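Novice: This is the structure alone, sequence omitted:
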């Protein structure tokens, strides 16, 4: 009998040993932010509650039940801090107050409470490469060279001569040094001249920022998306740049990003703030131009941030097919290879700085808008990484395509237009190009229904509403079981119910196919096949995978032929047996 019980014990130990060597959903490195579906809200354009034509916090509160119904689990909110609004809130005059356009701190507190009541997390933008020139820090800084806030910014005394040339992102061919007569000095602004760059070399400035971060985290927010943080470390001697360089985004990124102390500052931020809030999500915008560089920000051993939000996935020019789908797939494969064992990525195709995803990655024609919108949503919700989804894309909203410069509000577009006007450039061609590429296309008001101004406001909207709101709107799509919106709901539900779509490994299928993006996701013996036709033509996938016993999980077409021949913009998800 004793030997019998010993054998039972040894058998149990052997079984547990085998189990310990097999990863299951229960012993994965599970985090809420890996499983989240993040929905980006551009507050100025989401919902207006008081008729002034500007979206606000009370407007968002009124639509929280809608957000809950879509299946999203977290909201990334674009800046709502006090701001003169030169760059739509990315020029902050007070980091601890709410912009009057959006409401009050009491409104924010209610928003946070109501979101958490619905199990929706809140992620805020952290904009600390620069402030507004109307920020108290800068107002004091410019008063005298001995002011205690002077070194919160970068100043260059005029008696030293003209500072070494630097480009400005928003002021085309304009020096990023702005002369200020009050102290006979120049200040640095990588972006608008109303956005002076903060001097992170000053430990007192860093302490102010860490204190501000704690202020919001103590309120109960769930994390930060870190805007333009890749530029915070600068060489204060500002050495001359090579003479052959010109003003373009590639050179700006090459010479502005990843200063010598960047990771040192982020690790300090982690020690002083983030380590004390271990459940907070931190998203690294612009995390380098390679998978290896991105990993440096999110490798757990480095104690920095936890999600890399890289721009290569949207830096494809005017559209995906001109860029090349094979090249695009290779980029994702390279990132996944780097991140397969540690670190974590964001997956996205659109945000407030990009045109609508259906225009850039699909087709907004009447024939294919809905199909390609659903296909792109399938991509975002089934790839390995945390999906970031931009408001309005769940309706298939598309570019407004303004004809006149007067219709634009964006500082970047207006500055480029004025530069072309002054230099005799082709203004007509510029405006035509902006119809496809301008970030203003994604900022038009959310289309709630077919009433005046799409139900966004009872007043005059701050930016024109897309005229197609009469047919593309939330109210109509909510009633239609086959709508883009209800397809999105199916996808969020599918992702929540299938850990393989969160934690499963990723493998490309038919990598050299120029029309189809196909891949498998696999976890603990469960394997899904996702096939996406990125073109408006019939095309075929080459694969040895057997579909005879495969189970069809979801498709954007009503009628499905279970084979590898795909219709235009078709997306299909199979469970392989």
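Specialist: Perfect, thanks for sending it. Everything quoted here is computed from the prediction, not taken from an experiment.

Novice: switch to C-alpha atoms for all contacts and neighbour counts from now on
Specialist: Fine.

Novice: How many neighbouring residues does the nearest residue to residue 537 once chain neighbours are set aside have?
Specialist: In space, residue 537 comes closest to residue 568 once its chain neighbours are excluded; the distance is 4.6 Å by CA to CA, 6 or more residues apart in numbering. Counted by other CA atoms under 10 Å, the residues lying close to residue 568 total 19.

Novice: looking at it, residue 568 is touching residue 532, isn't it?
Specialist: No - the criterion here is CA atoms under 8 Å, and residue 568 misses it with residue 532 at 9.5 Å.

Novice: Could you pull up the residues touching residue 59?
Specialist: Counting by CA atoms under 8 Å, 6 or more residues apart in numbering, residue 59 touches 46, 47, 48, 49.

Novice: Tell me who's in contact with residue 532.
Specialist: 375, 379, 516, 517, 518, 569, 570, 571, 572.

Novice: Please tell me how far the third one sits from residue 76.
Specialist: Just to be clear, that refers to residue 516. 31 Å (CA to CA, to the nearest Å).

Novice: Also the last one?
Specialist: Residue 572 sits 29 Å away from residue 76, taking CA to CA as the criterion.

Novice: Same question for residue 371.
Specialist: 26 Å.

Novice: Alongside the first one, take a look at this:
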């Protein structure tokens, strides 16, 4: 793929549709609401919008239990609303990426209704059915990602079905070619409507061990962890045959020009990069969550970047993520000042960055009262801090009631700081985190060195993380202080230039010669002179 490809140069912005903008006062965000806010996304400077699931669903897992892959759930609107959204997005130069959830359906999907109707139904093999173990219990020791056994007994047909998540989310049998064809047809349905790509949910789960062997115990498991960690997922996910499926999905997208395939993959780097496929025939962007999973430590992050850059196959394109709908927000993890440094890191590393809605206005940890909890994972395993509700709370647009998100009662409570921390106020503040995001994205768009340029590490110590970005004759140094004390970065002999942007937004054009001093919790981008 040439460096001009949109998903290489571009910035992706993830929207959790329930929480972005409500247009009808029911307290839940919708497609019409997203359309109303497209001009904001243009002003932010992003290139593509990824929308979490909007398909027809009973909402047992808020859309990740799909009952119709070619339908829009009435909560979000109609197919006409979707067509209007994609037309409006494209008119503004924005790409639209949909979430695709192929590992499992809802138990209300017509396919599953047929599958569970009898053992002889033609769709019986579309799902994973097994006889009980000799003792009458589940077929093996596989655990649901949301806690408890991953097998549910079906009294009517006398077998268990497998569900990697909720029992309301039975797993499809991706070894069945009819399942594959049906799912690829669903992809084509949306591609024909103009969708620019897909983020594929839990793509590494699609194929399971053909012999359904027990997973080995995890000797490092602690009772304070989620139950899924009791066993190593050796046989229930990341099977060699999954790469054939990913390659087939890629070929479907290649029937259309300039589409992108993004795979959700929570695996170590050496396994993650295999999802690029043989000769780059797999996902264009196997999602790299390492910045979420690594401690906020300069030396560890420097080592991670080096390891990732070395592991990517020739021609493969990197990508970086700081947060999403399943992970605590970056502001909640590292605090407000370091969240600004994190923004600079994300938007200056080599590769495609994905922003999560609300991070650009500094939403942090939102406390959810017990009686307001929505997340089924938290309800299944209470007390372990597993709730994903805090990172799914509504967007703050202005200082009015409910932050301009809805005229009704929001489905989740807003962060109480919304009266000060909202788009309208932050847009007027030249030192706000929103202004920082806008300037970072604009700088990235203006200079190829900061989007597709080479990554060159710069020697640094302690809490300092530094690197160069180079393209042609242009050279930038990015210096990030991940600590809470001032530091001075000594540059290679002869290095001089001027500051282009500081995370404090107050050092534009400041010259330097040989070294750069940073305040506590500061990051900066500097242009090097020849």
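Specialist: That came through fine. These numbers come from a predicted model, not from an experiment.

Novice: TM-score of the superposed pair?
Specialist: Once superposed, chain against chain, the TM-score is 0.93 (TM-score structural alignment, normalised by the length of structure 2); 516 aligned residues with a CA RMSD of 2.0 Å.

Novice: Need the max-distance pair from the contacts of residue 59 of structure 1.
Specialist: 46 and 49 (10.0 Å; CA to CA).

Novice: if I look at the two, which residues touch both of them?
Specialist: 55, 56, 59.

Novice: Now, those that are in strands?
Specialist: Among these, no residue falls in strands (DSSP state E).

Novice: Same drill for residue 46 and residue 49 of structure 1, tell me which one is more crowded.
Specialist: Neighbour tally, residue 46 of structure 1 and residue 49, criterion other CA under 10 Å: the higher count belongs to residue 46, 24 against 20.

Novice: I'd say that one and residue 445 touch.
Specialist: Yes - the pair residue 46 of structure 1 / residue 445 is scored as a contact, 6.0 Å apart, by CA under 8 Å.

Novice: so what sits against both of those two?
Specialist: Contacts common to residue 46 of structure 1 and residue 445, judged by CA under 8 Å, 6+ apart, are residue 456.

Novice: who's in contact with residue 343 of structure 2?
Specialist: residue 437.

Novice: Now check it against structure 1: what is it aligned to?
Specialist: Residue 343 of structure 2 maps onto residue 377 in structure 1, with residues paired by TM-score structural alignment.

Novice: before we move on, what about residue 416 of structure 2?
Specialist: Aligned partner of residue 416 of structure 2 by TM-score structural alignment: residue 467.

Novice: Tell me how many other residues surround the residue lying closest to its match once chain neighbours are set aside.
Specialist: Using CA to CA, 6+ apart and skipping residues adjacent in sequence, the residue nearest residue 467 of structure 1 is residue 400, 7.9 Å away. Neighbour count of residue 400 of structure 1, defined by other CA under 10 Å: 21.

Novice: Restricted to buried residues, select the contacts of residue 532 of structure 1 in ChimeraX.
Specialist: The ChimeraX selection below is limited to those of the contacts of residue 532 of structure 1 classed as buried (16 or more other CA atoms under 10 Å):
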select :375,379,516,517,518,569,570,571,572
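
Novice: Between the contacts of residue 532 of structure 1, which sits nearest residue 211 of structure 1?
Specialist: residue 379 (38.7 Å).

Novice: The closest one: which element?
Specialist: helix 369-382 (DSSP states H and E).

Novice: Also compute the angle for the helix or strand following that helix relative to helix 369-382, please.
Specialist: Sequence order places strand 386-390 as the next helix or strand after helix 369-382 of structure 1, per DSSP H and E. Orientation of strand 386-390 of structure 1 against helix 369-382 (axes from the mean of the first three to the mean of the last three CA atoms, to 10 degrees) gives an angle of 150 degrees.

Novice: Mean per-residue distance, strand 386-390 of structure 1 versus structure 2.
Specialist: Mean deviation of strand 386-390 of structure 1 relative to structure 2 after superposition (mean CA distance after the TM-score superposition for structure 1): 0.4 Å.

Novice: Would you check the span in structure 2 matched by that strand?
Specialist: Using TM-score structural alignment, strand 386-390 of structure 1 pairs with 352-356 in structure 2.
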